[in-house]
Each structure stands twice: as C-alpha cells, then as structure tokens.
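Colleague: structure here, sequence nowhere to be found:
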C-alpha cells in the first residue's frame, strides 16, 4: 500500500538533520529544514530550508504551519520547549525531540545543568493528548569512531565534550581502548541508518513512548576485537571497574576537569546499561538493514593514511637484530606487560601491573537472616524507617572477595586461618595478611564442588 507523502520539518542543520532530510526526500515526503543561520552549513542549500528564531514564537509557528511532523536535532532545552509550543500553535500532529541517546529508564535523575532534557520530556508527557511524540533510543553513534569523531563527520558542532576523535571507548588511529570491565554491552548505529529508521517510523500508525533503534549490539570485548581486526593491530586496552570509575568521576569533578569527568560519566552510563537494549518491539515500515560496525569502520577509514605504510617501509630497512631490539624497546620500555585472564572475576589484567591485586567477586548468594548464603559472611540486620535509613546490605557489602587475580584455581593449602579475626592466604610460597574478607575462599577450597565455581557458572 502506498503511503501518502507527509510534510516533515527537521529542526537543525547538522549532519544528523541532513541525513534525516535526505532519507525523507528519498521516501517521497515533503521536507523543510529549520535553521538559525543559513551561512553556518552552506552544504544544505540543496535542501529546502527556512531561517527561524527560537526566541520568536511567531517565527516558529509560521514555519510549521501545515506540517505533519517535526523532528528536532537541536539539543538546547529552551529551543526544544519553544518548538513544542510552536507545534501546539500550528497544530502539528507529531514531535520527536533531540534525544538520540540511551534508554530513558536508565538515565540518572540528575543531569547536566546546561541541558535539562527532562524538562522537555516532562512537557511532552503533559501534552501527549494534543501532540503525539516518541523518543528514538539509538545507543551510541558509530560516527564517534570516525576520523575526526562526531565533529569530523559533521554530526555536531565542536562545542562541548566527547565530540572529537578517539574521545570515547576507542581511539582507532592510536589503537587504544578504554572500556568498562566485565560483560558490559552497548548498541551502536550509523547516523544514516538511524535517519532511515526515523523516517520509516513516520509511516507507523502509532508511536510508542520510546522507539529502540539498534544497528548492532556488542560487548566491549567484541567492540575492541572488531576494531583490532579492521585496524590490523592489537589495541592497548584499559579496563576499569565500576567502583573505580565512580571514584575517578568524583576526583575529576573535584578538580574541575570537566572533559575527563564527562568521559568517565559516559563510561558509567555504558556500564549501568543505558545504551544496551533489545531491538524495537513494533515493526518498522519499510526495509531497514543497518550496517554493522566492522563494515562501517572499513568504509570510514578506507582512505585514511594511518602512517602504517611509512612505518613498515622504515622497518623493512632494518636488519633482523636491530629490528628485534627496536620492537622490544617499544613494546617493553621497562617491564614486560603480561596480560592474563582472571578465572574468577573474568577481567583481563597485567600480571606485572597494579591491577593484578584488583580481583573483585560479587556475592552470588542471597542475604538471608543476617548471613550471605554464598559465603556464610554475617552482617547486622538494620531496622529501616523514614528517620533512620541504611543502604541495602548488598550495597554495603557488595563483594565476597577482594584480592589478587587468579589464573589457576585456588587449592587446599593456599589459605589458612590463624584465629577468628586474622585471615591469611598463601601464593607463590609467600604468606599475605588479609582483612577477613576471604572467608568464602577458605570454605570453598575444602569443597569438592569448588572447581565448578570458576569462570562464570555461579559467579557473575
């Protein structure tokens, strides 16, 4: 069945707005771009565009007269609230705010003062009976990993943080990655695929409160592996635990290092699952086949000189002895990195680095009657009330074990108890004092089922 052409307005003139406008034109819709400055993006002159002033309501309502749908890519809160008012005045049927990010229910209640986006969402809920709306949840744009990042790909202006090349998760050019530790997942999508999804959704009869658009869902390990495969090099990987990210975020805010604080905040958002979701439950009209990350990276970096050819040319001139000495001096400037996999917390760590002592295993049993069923550790049960409140015991005592990583299972004799309060463990012939938080190791090394507990069968 042929869908009648819709009159679609797109607020903004950046890369995402242009992708949406082009996709709408390809599907036969009438498109109008709203711009504050016609000179800022000369490349949009091939598209229908009108100049507006977000501070003048009449300017907006006049431009939107006769429009069926408005899609905003303008993130400024005041501008979006003005657009909502203009839609109501001009009797626009549908509105999609500039919320092309993560799941609404996973976002923290506190948000940056410069962008009180919850005001926009609250207003849309208030006007739901007069103005239909949805939020397109898309995860992370693949353009973050492009040459020049979001700015270089034309998605946004350079104002703000985390918009340049290599500023989040992957630095493809430098072959480096900084990711949350563990089995964290996130969804990724290319901007043009997101635009095609948004335009296809225009033809749906009903809009849900949020529409999930996922190009590819990956673990952080899969993300790095794909980047290494395309780059042809092993990446230098930094993995950081949730608790360390929290501490680092507080430290960066205290020092006023807002760029770094924003980066750590995004890593925390990824860790808590804000960008991890299943595909849309509702069927999107049309045929939507998003590009995978590997294909996107190959296309985005195909014609970029990364300097590898020049390096290879120089290395070919060296004799075998000099080449070996050169590579060893680069790879092992002081002490050789020895990457290992911990069979209990499942983190890759440097056996010669400070993170070798950072194994943390959460309780895998339930707290019951003042005792954790997994390890037998006891705790004081508290009365909960409005006047005297304590955080849940799972937050007060989150870990069964904190100590050194292990690449082989603990065995009988690796730990022994000297008295009721002092616990010791033995490793490589040395005896170390502990603070009493390894009780479950002492118990489990005596258990015939201990071997079954490693590598994820019960420990998450």
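Modeller: Received it, and whenever you're ready, just let me know what you need. Worth saying up front: this structure is predicted, and the values here are computed from it rather than measured.
Colleague: CA atoms for contacts and neighbours, from now on please.
Modeller: Will do.
Colleague: the residue nearest the centre of the chain: which element?
Modeller: For the chain, the residue nearest the mean C-alpha position is residue 270 (3.6 Å; CA atoms, centre = their mean). Element membership for residue 270 (DSSP states H and E) is helix 258-271.
Colleague: dropping in the other structure now:
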C-alpha cells in the first residue's frame, strides 16, 4: 500500500479518478486542495496546499508520505505553468515521492498545436521537466471522452462538449471523410485504468488506453441502428475546420451560455479536425492488455444503454 495524492481532484477528470481511487483498498487516497475547509469525506485525506510555494508543497508531500502524485489540474490560467510545474519540482524534492502522473488524459497532442492552443506549451514543458527529473512518470492518453455522446444520461463530471454526432437531434457533422479511426474512452473507465496502473512495476513514458476504436461513419451507422432513426449527415472538410468553421449541432447551442459561440466553434473545430488525423486521435490500448480485469464501455454499449429507441 502507498499513499496517492490527486491534485485537482474536485473537478472533472480529477474528481472521477479520486472517486475510483476511494473505492479500492490497496492504496490510501489524498486530495491536494487550495481550500482550507476540511473535507467531510472519511475515505480521503484532504491536504491544503499552496501551488505557488515549492517548499511548502514538498513539505506537505513529505508530511503525508505521498508516494505517487496524480496531477489533474486544468488547462486554464496558470494551473499547468505554475501549479503543475511547481508540483513536479516539489515531488522531486520530497524523499517519499517516487512517481508522478502529469495532467493529460486525452489525445496525442501534436507539438505544432501550441500555435493554436498556447496553453499546450506548458503541457510539453511538463514532459521535458519530468524527463530531466529523477521521478518515474507516465502520461495517460485515452483519446476523446465517450461521455460527450452519453450526456445527459450517462454519469459524468465532464462538461458537455458535443461534436461530430448529436444523438438526440439525429444530426451528424462528420469531420473529414469519416473513415479515419479514432479512440474514445468513458471517463470512469479512464479512472479505473489509471488506478490499476498504480500497481504496475514499471511505467512507460506514455500509457495508452482505448475504450473503443471507431470511425465516424461506423459511429453514425451504430447510432441509426440502435436508435431506430435516420440521421441527417453533413461532412465538414478538414479545410473548413482549419478555418475554424463547423456545422452547428442542436446539442451545441446550450453550451454557448457558458462558452461564447465563436470561441466554442473555433475550439471544437480544432478537436473535430484532430479526429480526422490518426496520428493524433488513434490511441491503441496497450494498457488494456496489461489490465484485462477492466472491461471498458464501447460506443455500441453506450448507445444501447442510454439511447436505444
């Protein structure tokens, strides 16, 4: 048994991983939080930290004998640059801390994407910092989250970010030609794999997870078959997506209340385009082979469970 701390464990992916971590008994879960209010959860120990202070961070890791840090800090503001950057340095300074998981849990981001999404510079910097450190570390890749097509029925802490297919609206806006393979994984399956990987003797630099591997055309065919409805299908060319344009889906409209439409469409056009590139979004599931006890949800299972007509 080792002590495992989750940074950013109160939102989205971090909350999901912490929930699964709390459900097992092999390791003791800790939550690194900026909040000074004690958690009322008896299954997790909350540790108040200041991400701007490397010394106090290291002392907190030492005091609680944290062996592994799982960083789930968001890709917003200075969370990666300051929070994760300092947490890596503090982990290396801590005698007890041996392993580190950087905030990733997504696709194989291309380095040139920094031009469009500057925050990714801090993502790549974390990788270089870890390579130069004495820590054992691994970066988890799982493709796109299957949750986006299970909302609002599926259990998920992720914010709805629909693209490609609107199952409720019976509309599809397929990126590219629809024949490119890409990977999707349910967030709770990602969490199960991450927690299972804590027991592996060795970690590769990249740990790949695949809930399911599918093409957009296959996705639409499954959705039509299982819902019993014919979908209206549009195709968004890569060139169109490169201009930041995409066909609007009815399920995207509610997102504009918290994510202004021009920004949302620009952002989702980037991710839609990436699903047409197997170098980016096709993630083979090597970890699946090592952890056969985890049986991930497939696209077909998700559709049959939440959308059968």
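Modeller: Structure received. Since this is a predicted model, take the numbers as computed values, not measurements.
Colleague: send over the TM-score of the superposed chains.
Modeller: Once the chains are laid over each other, their TM-score by TM-score structural alignment, normalised by the length of the second structure reads 0.80; 282 aligned residues with a CA RMSD of 3.0 Å.
Colleague: state the span of the second structure onto which the helix holding residue 270 of the first structure is aligned.
Modeller: Helix 258-271 of the first structure corresponds to residues 263-276 of the second structure when matched by TM-score structural alignment.
Colleague: can you list contacts of that stretch?
Modeller: Residues from elsewhere that reach stretch 263-276 of the second structure, judged by CA atoms under 8 Å, 6 or more residues apart in numbering: 163-164, 175-178, 180-182, 238, 241-242, 244-246, 255-256, 280-282.
Colleague: can you tell me which of the residues you listed are in helices?
Modeller: 238, 241, 242, 280, 281 (DSSP state H).
Colleague: so what's the fourth one closest to, chain neighbours aside?
Modeller: Spatial nearest neighbour of residue 280 of the second structure, chain neighbours left out: residue 108 (4.7 Å); criterion: CA to CA, 6 or more residues apart in numbering.
Colleague: the aligned partner of that neighbour in the first structure: what's it in contact with?
Modeller: Counting by TM-score structural alignment, residue 108 of the second structure lines up with residue 103 in the first structure. The neighbourhood of residue 103 of the first structure, defined by CA under 8 Å, 6+ apart, consists of 137, 139, 274, 275, 276, 277.
Colleague: burial of the equivalent of the second one over in the second structure, as a residue count?
Modeller: Read it as residue 139 of the first structure. Under the alignment (TM-score structural alignment), residue 139 of the first structure pairs with residue 143 of the second structure. By other CA atoms under 10 Å, 28 other residues sit near residue 143 of the second structure.
Colleague: what's the answer for the one 5 residues further on, then?
Modeller: By the measure other CA under 10 Å, the count of residues near residue 148 of the second structure is 21.
Colleague: pretty sure it belongs to a strand, no?
Modeller: No - applying DSSP: H, G, I helix; E, B strand; the rest coil, one finds residue 148 of the second structure to be helix, outside a strand.
Colleague: quick check, residue 60 of the first structure in contact with residue 81.
Modeller: No - if you go by CA atoms under 8 Å, residue 60 of the first structure and residue 81 don't touch, sitting 11.5 Å apart.
Colleague: OK, contacts around residue 144 of the first structure?
Modeller: Taking CA under 8 Å, 6+ apart as the test, what residue 144 of the first structure contacts is 150, 163, 164, 165, 166, 167, 168.
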